[in-house]
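Enquirer: what follows is a predicted structure for the sequence shown.
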Amino acid sequence: MTYDTLLVTVADKVATVTLNRPDLRNAFNEGAIAELARVFDELGRNDAVRAIVLAANGPSFCAGADLNWMKKMAGYSHDENEADAMRLAEMLRTIYLCPKPVVARVQGDCYAGGMGLVAACDIVVASEAAGFCLSEVKLGLIPATISPYVIKAMGEQAARRYFLTAERFDAAEAQRIGVAHAVVAPEALDATVAGIVKALVNNSPHAVRQAKTLVREIVGQPVDDALLRDTAGRIAAIRASTEGREGVASFLEKRKPTWIN
């Protein structure tokens, strides 16, 4: 796989997708959006990959939209703007629905659409040096396309503040409101991400996929009879699955399961 805006590597069951436009603060344009959608679709279907790390080169993680791209959009019709926004929306959904767990490695500032990227990931590890900002209203815009993921991550109350004020906030605040799972010193970032990825690849691949789906589909559901039947059916199915049977057998027999090799 070759890309113009990304670097992609696969080693030891882990794919690393690196935003690689450091001179432009890894800002989006139509090419970057298309390549991100393609790579996450391909990696999601790659049986050799059990986890994906989304990283970035340079001092910034992602500054949102590329200024040249924004200048071009200024001349678009309503229909052209809508089609353009849909491509970004579909890319974010591809990351969010990727069957493999996705870990964001946030080494630097993450603004606007970059926050949508991070919020679409499953696990977010940020450097203490990183800053965050939903800057759209400063430009007379709103964070509409990224809002489903960002609001899920930070909650309604935090979104009310940061969508409206466009204040920059630090990594500690990002962790407090739920955007980041872990905040570490810059020199500890790689080791922390590696530890999380190791835990992911040592788990049952089928169970990890099903657990990711479980969270997405159960959240917000009423605890009624239908939900009880749904969850009972899910555990019954996975207990009877090949990896479910192997996992229990390996535990009882005090050996490693077959998916660890």
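Expert: Yep, it's here.

Enquirer: from here on, just use CA atoms for contacts and neighbour counts.
Expert: Will do.

Enquirer: was I right to think T5 contacts I33?
Expert: No - counting by CA atoms under 8 Å, I33 is not a contact partner of T5; they are 9.2 Å apart.

Enquirer: quick one: the strands in this structure?
Expert: 6-11, 14-19, 51-56, 60-62, 102-106, 109-111, 123-127, 131-133, 168-170, 182-184 (DSSP state E).

Enquirer: and of these, who's closest to W69?
Expert: strand 60-62 (14.6 Å; CA to CA).

Enquirer: so which elements touch that closest one?
Expert: Strand 60-62 sits against strand 109-111, helix 113-120, with contacts defined as 3 or more CA pairs under 8 Å, 6 or more residues apart in numbering; DSSP states H and E.

Enquirer: give me the buried stretch members for that strand, please.
Expert: Applying a neighbour-count criterion of 16 or more other CA atoms under 10 Å, one finds 60-62 buried in strand 60-62.

Enquirer: now swap in stretch 163-172 and tell me
Expert: Neighbour-count burial for stretch 163-172 flags 163-164, 166, 170-172 (criterion: 16+ other CA under 10 Å).

Enquirer: now do the contacts for G114.
Expert: Applying CA atoms under 8 Å, 6 or more residues apart in numbering to G114 gives the contacts 27, 61-64.

Enquirer: is it true that T145 touches L88?
Expert: Yes - T145 is within contact range of L88, at 7.3 Å (criterion: CA under 8 Å).

Enquirer: in space, what's closest to the residue nearest to the spatial centre of the chain - neighbours in sequence excluded?
Expert: The centroid of the chain falls nearest to C121 when counting by CA atoms, centre = their mean (1.4 Å). Nearest residue to C121, sequence neighbours excluded (CA to CA, 6 or more residues apart in numbering): V102, at 5.2 Å.

Enquirer: thinking that neighbour is in contact with D122, fair?
Expert: Yes - using CA under 8 Å, V102 makes contact with D122 at a distance of 5.3 Å.

Enquirer: compare these two (neighbour count), which wins?
Expert: V102 (27 against 19; other CA atoms under 10 Å).

Enquirer: for that one, give me its contacts.
Expert: Here V102 is in contact with 51-54, 95, 121-123 (CA under 8 Å, 6+ apart).

Enquirer: start and end of stretch 233-247, how far apart?
Expert: Stretch 233-247 has its terminal residues 19 Å apart, counting by CA to CA, to the nearest Å.

Enquirer: my bad, stretch 130-141
Expert: By CA to CA, the extent of stretch 130-141 from end to end equals 23 Å.

Enquirer: in it, what counts as buried?
Expert: Judged by neighbour count (16+ other CA under 10 Å), stretch 130-141 contains these buried residues: 130-136.

Enquirer: what does stretch 210-224 give?
Expert: 210, 212.

Enquirer: before we move on, back to that, closest one of the buried residues of stretch 130-141 to A158?
Expert: Nearest to A158 among the buried residues of stretch 130-141: L134, at 11.3 Å, using CA to CA.

Enquirer: against that first model, consider the following:
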Amino acid sequence: MSDLIRIDRDPRGVATIWLTRADKHNALSAQMMIDLESAAQALGQDDSIRVVVLAAEGRSFCAGGDLAWMRAQFEMDAETQRSESARIATALGALYALPQPLIGRVQGNAFGGGVGLACVCDVTIGAETVKMGLTEVKLGLIPANIGPYVVARLGAVKAAQMFMNGVIFDAAKAVDLGVLTRAVPAEDLDAAVEAEVAPYLACAPGAVRDGKALLRALGGQVTQAQVDRAIDALAKRWQGNEAREGIGAFFDKRPAPWAQ
């Protein structure tokens, strides 16, 4: 595992996965997504871990996909583009599949894949100062690989309020949509996360795991067919002109041709 994430464990059986690419606003590079998948799989198989917290260092929770990684995909063939497109879906899927409760600690802004990370958590607590948004459409892309998890958490009606318009919203709106469970003053964030973690430690760990599995089954799980469709949809976007124009405009620091 690289130094892009870190796993801390405490004696109670609480593990915290830290995103540690603070200098890049925790943007998701290919290696970072591989590391997240590996971390989630390892923790999921560890019976000594009772609760997992997903957190980030630095000012931002996660700026979404690393744009340099995205730009490199224009030089890839269609099969490789699809494989690269699947990386974030695989990482999110591994976190979503954790048998333990997953608590999100969102201390800073979250965009694109960062919203996806918030949505795979069972409970997500954010600082009142955070801004969030699915900004992919501004780049000529779509929030595809995170889409199944966003819709599973919010439902189609609430997801439609931000899924395809690129709007930036505040913590209060994130709570209203359901991206955040609640928002608290930044100085109270750690206490609020601990307040979510503590009750699980008074419960039978096997019952908690079985309860989560039942909840997922009753609520309608994200299916592999949905994930595959999302991967294909994003790969198709990579093959069109809009993504090339949108990402090129971002790097050139100029408006995209469709921006008004």
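Expert: Great, that's in hand. This one's a predicted model, so the numbers in the text were calculated from it and none came from an experiment.

Enquirer: can you list the contacts of G114 of structure 1 in CSV and add distance to V215 of structure 1?
Expert: Putting these into CSV (distance: CA to CA, whole Å) gives the following:
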residue, distance to V215 of structure 1
A27, 30
F61, 27
C62, 27
A63, 29
G64, 27
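
Enquirer: A249 of structure 1 versus the residue nearest to the centre of structure 1, what's the distance?
Expert: Distance from C121 of structure 1 to A249 of structure 1, by CA to CA: 32 Å.

Enquirer: from G195 of structure 1, how far out is the nearest residue to G31 of structure 1 once chain neighbours are set aside?
Expert: Spatial nearest neighbour of G31 of structure 1, chain neighbours left out: T5 (7.3 Å); criterion: CA to CA, 6+ apart. Separation of T5 of structure 1 from G195 of structure 1 (CA to CA): 27 Å.

Enquirer: the two: which has the busier surroundings?
Expert: Regarding T5 of structure 1 and G195, a neighbour count based on other CA under 10 Å identifies T5 as having more, with 21 against 10.

Enquirer: show me what that one aligns to in structure 2.
Expert: Residue mapping for T5 of structure 1 onto structure 2 gives L4, with TM-score structural alignment as the criterion.

Enquirer: touching, that match and K24? I think so.
Expert: No - contact status for L4 of structure 2 versus K24: not in contact, 10.4 Å apart, counting by CA under 8 Å.

Enquirer: filter the contacts of V102 of structure 1 to the buried ones?
Expert: So, by 16+ other CA under 10 Å, the buried ones in the contacts of V102 of structure 1 are 51-54, 95, 121-123.

Enquirer: for structure 2, longest helix please?
Expert: Longest helix of structure 2, by residue count under DSSP state H: helix 78-96.

Enquirer: show me what contacts the aligned residue in structure 2 for S60 of structure 1?
Expert: Using TM-score structural alignment as the criterion, S60 of structure 1 maps onto S60 of structure 2. Applying CA under 8 Å, 6+ apart to S60 of structure 2 gives the contacts 22, 25-26, 107-110.

Enquirer: let's see that with 6 Å instead.
Expert: Neighbour list for S60 of structure 2: 25, 108-109 [criterion: CA atoms under 6 Å, 6 or more residues apart in numbering].

Enquirer: can you add distance to R9 of structure 2 and neighbour count and give those back as a markdown table?
Expert: A markdown table is the format used below for the contacts of S60 of structure 2 (distance: CA to CA, whole Å; neighbours: other CA atoms under 10 Å):
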| residue | distance to R9 of structure 2 | neighbour count |
| --- | --- | --- |
| H25 | 24 | 22 |
| G108 | 23 | 23 |
| N109 | 25 | 23 |
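
Enquirer: quick one: I88 of structure 2 from I231 of structure 2, how far?
Expert: Separation of I88 of structure 2 from I231 of structure 2 (CA to CA): 9 Å.

Enquirer: quick check: the nearest residue to E37 of structure 2 once chain neighbours are set aside vs L141 of structure 2, distance?
Expert: The shortest distance from E37 of structure 2 to any non-neighbouring residue, by CA to CA, 6+ apart, is to A91 (4.5 Å). Separation of A91 of structure 2 from L141 of structure 2 (CA to CA) stands at 19 Å.

Enquirer: try V52 of structure 2
Expert: Distance from V52 of structure 2 to L141 of structure 2, by CA to CA: 31 Å.

Enquirer: can you check Y96 of structure 2 too?
Expert: With distances taken as CA to CA, Y96 of structure 2 is found 23 Å from L141 of structure 2.

Enquirer: please apply the same query to H25 of structure 2.
Expert: In terms of CA to CA, H25 of structure 2 sits 20 Å off from L141 of structure 2.

Enquirer: swap in E79 of structure 2?
Expert: Applying CA to CA, the value for E79 of structure 2 to L141 of structure 2 is 18 Å.

Enquirer: repeat that for D188 of structure 2.
Expert: 36 Å.

Enquirer: in stretch 41-57 of structure 2, what counts as buried?
Expert: Buried, per 16+ other CA under 10 Å, within stretch 41-57 of structure 2: 41, 43-44, 49-57.

Enquirer: what about stretch 43-50 of structure 2, start to end distance?
Expert: End-to-end span of stretch 43-50 of structure 2 (CA to CA): 9 Å.

Enquirer: now do it: distance to the chain's middle.
Expert: Counting by CA atoms, centre = their mean, to the nearest Å, stretch 43-50 of structure 2 is centred 21 Å from the centre of its parent chain.

Enquirer: so what touches that stretch?
Expert: Residues from elsewhere that reach stretch 43-50 of structure 2 (CA under 6 Å, 6+ apart): 13-14, 98-100.

Enquirer: tell me the one of the residues you listed nearest W69 of structure 2?
Expert: Closest to W69 of structure 2 out of the contacts of stretch 43-50 of structure 2 is L98 (26.6 Å), distances taken as CA to CA.

Enquirer: redo the buried residues of strand 60-62 of structure 1 as a markdown table? Include distance to H181 of structure 1.
Expert: Below are those laid out as a markdown table (distance: CA to CA, whole Å):
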| residue | distance to H181 of structure 1 |
| --- | --- |
| S60 | 19 |
| F61 | 16 |
| C62 | 18 |
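
Enquirer: which of those residues sits closest to P205 of structure 1?
Expert: Among the buried residues of strand 60-62 of structure 1, F61 lies closest to P205 of structure 1 (CA to CA), at 28.3 Å.
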